[in-house]
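**Q** Any chance you can model this:
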Amino acid sequence: MLSSKPRKRLGYIPIGYKLMISYMIFIVILVSVNGYVSNSMYDSSMRKQTRMNIQGTVLQIRDNVAYKTDDLTRISSLLYDDYNLVEYLRRKESGKENDYRMRQIIIPKLENAAKSIGFNQRLNIYLHNETVHEVYPKQTYNIYHMKRIKDKAWYTDFPDEKYGLTMVWMQVEEDAEEEGISLIRRLVDTLNPLKVEELGMMRFSVPLKELFESVDFEKLGEGSVLTVIDSSGKVMYASGEFETGAGAEVEDNRYIEIKEKMRQGWTIVARVPVTIIAQEAKKVTTFIIGICVLCFFLFTFAGVFISRYFSKRITKFVSVLNAFREGDLHKRIAYRGKDEFSQIATALNGMGEDVGALINKVYLAQLQKKEAELEMLQMQINPHFLYNTLSSINRLAKFGENEKLQKMVVQLGKFYRLTLNSGRTLIPISSEIEQANAYLDIQKVKYGGRLEVLFDVDAAVWPYETIKIILQPFIENVLKHAWSGDRIHIRIVARKEEDEIHYRIIDDGMGMPMRKIEEILNPVNESESETGYGIRNIDQRIKLQYGPEYGVSIFSRRGVGTTVLMRIPAKKRKIQAKGTSGLNAS
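**A** Modelled structure (predicted):
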């Protein structure tokens, strides 16, 4: 009798083999694509990074050169604006007075100016006043009479004087031979700027090698070239072998070229051969290929074993996880065994129960947290004006001004009735306007005719709601800090603009600088955080209630006034009030 064994179905492939085949295809594609993309991205990134590095180096070089040119400009400006020096240069003196001004005034000032520059240079002064003695040759400064240069082309062609601005960098006199360049500007009679009178010329001569000391091709790498080109395209200074010539086009596949302009009209040009990048890219390509091959064999070896182990188990877990991902937290997995998969199954089932409960708990906690934070900010509004108001009431009672006393008490009660508002956070805009008006009525008793207020409220805002008590603190801030005289005008604007409500509090007070506004809205230390606390309180309340895209902006100009803008979304009240009333002027 022949025994029969169960035969496998034709075309049957075990799940382990299916996983392995899929895994192999996936690995081949993944490793190949990853290697190609990694190589391409690295090459592109390396070129981009190299360009950025070159750009940064060139910017640093430009700043180093600019530092020296600015230093010369600064020293020349000190001489240009030195009223004492100008006064002595224009005097016609002789004898002891002349010796005194030379030894005690002119020469010390020129010596100090020349020596205060932190690099090699020479200061030449040319003067119309020939009573001032010529002093030469000196290492750091020389004094000449104008007759030495009055027929020189560089002097006769020098631009007309624009007070405090006219200065030129050029090669004059011995500069070309000594490979230098000069900063030239006039000395003028600054005592009468409406009628500029030329007293002479000053010329700071600097060696090009000293001025462009930081222009060094070695900072960019071997084979690189750094040049400084003037506005006419002429090469002033070069570091490295400049093969292509000044202003010539360079092929993209040969060089990376970076240009940076300077205020003087000069251009710093850096050229780096791409062969340096290509050599590095070749090394990286070889490395990436080796890594890809190694990863392929490692993944294949691991896949043979892992696919056999997980193929029978992973399907169950995937089905449960997919159910969880789709929101079905009630699905459970039945698994028997004593290995890690059993623990995972138990944990997964428990996680389904815990996550469902946790979602509900976290959702409620977040709501409570938001409400608590908003409540806290609401309670932090400081009605410190109450003390001042009670003091005013006491003073009115003392002097028997009963009518004003009654009016102030009524308005104070009205203000706090609107402020408390049955504990609600959101109120109609009409109530917020009414609350601000009640506060101003209290202040008018105190300030009288010195305070003028205009309400400019668009009727379109009445159907909408707002956070309470966001106008009053800004009005109080104006009355406390914005006075620049005996009177102040305040304009309160409410407008609906597209899907937003815009409040503006505008005053014609003293204004404040941008630095002060930045301290108020974004304090960087504890001492600054005490400034503008109430303003930040309102900004935080708006952002907490409506989102970070809303809040407070401040615009101010010293001596003109300040405008505070508050933006909130236009949200209609759930229950419309019976009738609305607007304020046009007060």
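
**Q** When you work out contacts or count neighbours from here on, use the C-alpha atoms and nothing else.
**A** Fine.

**Q** need the strands for the stretch 351-500 of the chain, in chain order.
**A** 426-428, 451-457, 465-467, 488-497, 500-507 (DSSP state E, counting those that start in this stretch).

**Q** got TSV for those strands, with distance to residue 290 too?
**A** What follows is the strands of the stretch 351-500 of the chain, written out as TSV (distance: least, C-alpha to C-alpha, whole Å):
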stretch	distance to residue 290
strand 426-428	66
strand 451-457	73
strand 465-467	64
strand 488-497	62
strand 500-507	60
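
**Q** for comparison, sequence B:
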Amino acid sequence: MPTAGIPSKRPKYIPFGYKLMLTYMVFIIIPVIAIGFFSHSMYQDSIRVQTRNNIQGTLVQMKDNIEYKMADVVRISDMLYGDYSLIQQLRNYEKGWESYERTTKIVMPKFSIAVHSTGLHIAMFLFLANDTYPEVYYGSFAQERPDLLEGNFNIYHLKRIEEKAWHVDFPPEQFGETKVWQRVERDMEFKRISLLRRLVDFQKPLELKEIGFMRISVRTEELFQAVDYRKIGNGSALIIKDEYGRVLYRSGEMPPSPSGGPNNEAEYLTITESVGDQSWQLTAFVPLTVMERDSQKVRMFIFLICFLCLVIFTFAGMFISRYFSLRINKIVFVLNAFREGDLRKRMGYRGKDEFSQIASALNEMGSNIDRLIEQVYVAQIEKKEAELESLQAQINPHFLYNTLSSISRLAQFGEVDKLQRMVLDLAKFYRLSLNEGRTVIPIRSELEQVQAYMNIQMTKFGDSVSVFYDIDPEIVKYVTVKLILQPFIENALEHGWFGTPIHIRLSGKKEGDDIVFKIIDDGIGMSPELIRQIFDPVDGLNTGFGIRNVHSRIQLHFGARYGVTIGSRPGIGTTVRILIPARR
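**A** You can find the predicted model right below:
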């Protein structure tokens, strides 16, 4: 069956006025934007180079500061490493009182002088091969506290660290050169780093013998105090890594990646400087937004110029095209009104140009089409009313004959009560069918007619026919085209009933701005082919004339989106759906 048509979407198009100004704007706006873009790009590159140079200079200053403090710690180790008198004392293996005298009056004062020779908070650990010297230390060797030892030193025997990996793997000695910065023992826990260096007997330069081992521990925060991300800008990060790629110090809050840098390093400018003799790397991660802040003023100025040009040229183009676009828009407006069914729209132009001729032709065309549609509409209404009268003329005599026959049988068998009810229902049915000649009637009257019809049928057939009403009381205040429900109930009894009892359900509800009726039966049903022939008869078949008549009258009065739909399955039953607008 045909379904209600859905209004097609209007195709999108560029207004005529915009088309007129498009070429004008393209040849003006695009060059301005291109010039602004390339100017900004060149300035951005210049800012980036300048920013890189500034940050590189800052990193060099940080590097120099770190190397200065590292050199200060190395200087302390040099004081002990090159002290010949200290080396001589450490080679002396005399025990007893002389050992105590050497320790307290010669060795320990030298260590104390070294510890206090710098402003750094250092803690010194000395491991001596000469076990005639007593061990002098604070706290526990296994649970050392370098933070509590700052400004002081501990003396241990070398055998305590003979199996320590950081001592075993220490590089071979090159006189005056071999020293390593490394985190050992609890340095990581206390955020420190240690300078490791041997004490050697250099009496025989070709046979440098280890007579002790120095470990000078210093705070990383103090050693790398100059490494401050705020010196290069908020959002930046500074990272120092050792020669093995391990992070020694970080300044700046930034989500780290496994490499130690930010997660998305593509969004950062990366600058690296080498620090000290250990191949440490000082790396700066500078967000590109820092550089963009420097170029923001120029960018905003360029964007402002482009925007002003866009506004000025747009208004100029609109002013130039206004004369033509207004006339075209009027024509399009009237044509759209014609397309939506409003043929009473008119337009007028002064002058004798092409637009005035088009307006005159459209006005005349609208009048002619409106008059023709009015004539066709009236003819269609008259035709459908004639078909309705013809249908009633065909149905009513047959229905009247059968009902009178039933009344005769009831009189013959003396069933007075049934006889009276049937006569009253028949009178009510025909009174409601006439409706004083009106085509549009209240839904209440339509439902009363259906009820009168069903009362007659139930009186005739008894329990073989039953009907259930599911009507929303709200809908009785609206109107409908007359005789749209009874033909479908009659069809269910005439064509869907085959011996066994039949049940019919009539429902009516308001859905949004529409009213939906459903006539549901459990009769023998219909095939899809039969339903198709009802709404689209072929080869002269006249199947379903009454259904088509109801469907056509509804669409003629209320529009193409309303009407009748049928769903059915053979052996199960049929559902008829009737859609009309909710009109008071």
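
**Q** Report the TM-score for the pair.
**A** The TM-score (TM-score structural alignment, normalised by the length of the second structure) is 0.42; 268 aligned residues with a C-alpha RMSD of 3.0 Å.

**Q** Could I get the strands of the stretch 351-500 of the first structure in JSON lines, plus columns for mean neighbour count and distance to residue 73 of the first structure?
**A** Below are these laid out as JSON lines (neighbours: other C-alpha atoms under 10 Å; distance: least, C-alpha to C-alpha, whole Å):
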{"stretch": "strand 426-428", "mean neighbour count": "18", "distance to residue 73 of the first structure": "61"}
{"stretch": "strand 451-457", "mean neighbour count": "17", "distance to residue 73 of the first structure": "51"}
{"stretch": "strand 465-467", "mean neighbour count": "22", "distance to residue 73 of the first structure": "56"}
{"stretch": "strand 488-497", "mean neighbour count": "19", "distance to residue 73 of the first structure": "46"}
{"stretch": "strand 500-507", "mean neighbour count": "20", "distance to residue 73 of the first structure": "43"}
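
**Q** how about those, which one is nearest residue 115 of the first structure?
**A** strand 500-507 (52.5 Å; C-alpha to C-alpha).

**Q** On the C-terminal side of that closest one, identify the next helix or strand.
**A** Using DSSP states H and E, the next helix or strand after strand 500-507 of the first structure towards the C-terminus is helix 514-521.

**Q** for that following helix, which positions count as buried?
**A** In terms of neighbour count (16 or more other C-alpha atoms under 10 Å), helix 514-521 of the first structure has its buried residues at 517, 519, 520, 521.

**Q** Excluding sequence neighbours, find me the nearest residue to the second one.
**A** This means residue 519 of the first structure. residue 528 (6.0 Å; C-alpha to C-alpha, 6 or more residues apart in numbering).

**Q** The one you found: helix or strand, and which one exactly?
**A** Using DSSP H and E, residue 528 of the first structure falls within helix 526-529.

**Q** now, among the buried residues of helix 514-521 of the first structure, which is nearest to residue 404 of the first structure?
**A** Among the buried residues of helix 514-521 of the first structure, residue 520 lies closest to residue 404 of the first structure (C-alpha to C-alpha), at 35.9 Å.

**Q** my guess is the closest one meets residue 535, correct?
**A** Yes - between residue 520 of the first structure and residue 535 there is a contact under C-alpha atoms under 8 Å: 7.4 Å.

**Q** nearest to residue 23 of the first structure, of the strands of the stretch 351-500 of the first structure?
**A** strand 500-507 (54.8 Å).

**Q** could you say what helices and strands that closest one packs with?
**A** Judged by 3 or more C-alpha pairs under 8 Å, 6 or more residues apart in numbering; DSSP states H and E, strand 500-507 of the first structure is in contact with helix 472-481, strand 488-497, strand 561-569.

**Q** how far off strand 451-457 does that strand point, in degrees?
**A** 160 degrees (axes from the mean of the first three to the mean of the last three C-alpha atoms, to 10 degrees).

**Q** Check the gap between residue 518 of the second structure and residue 546 of the second structure for me.
**A** Residue 518 of the second structure sits 17 Å away from residue 546 of the second structure, taking C-alpha to C-alpha, to the nearest Å as the criterion.
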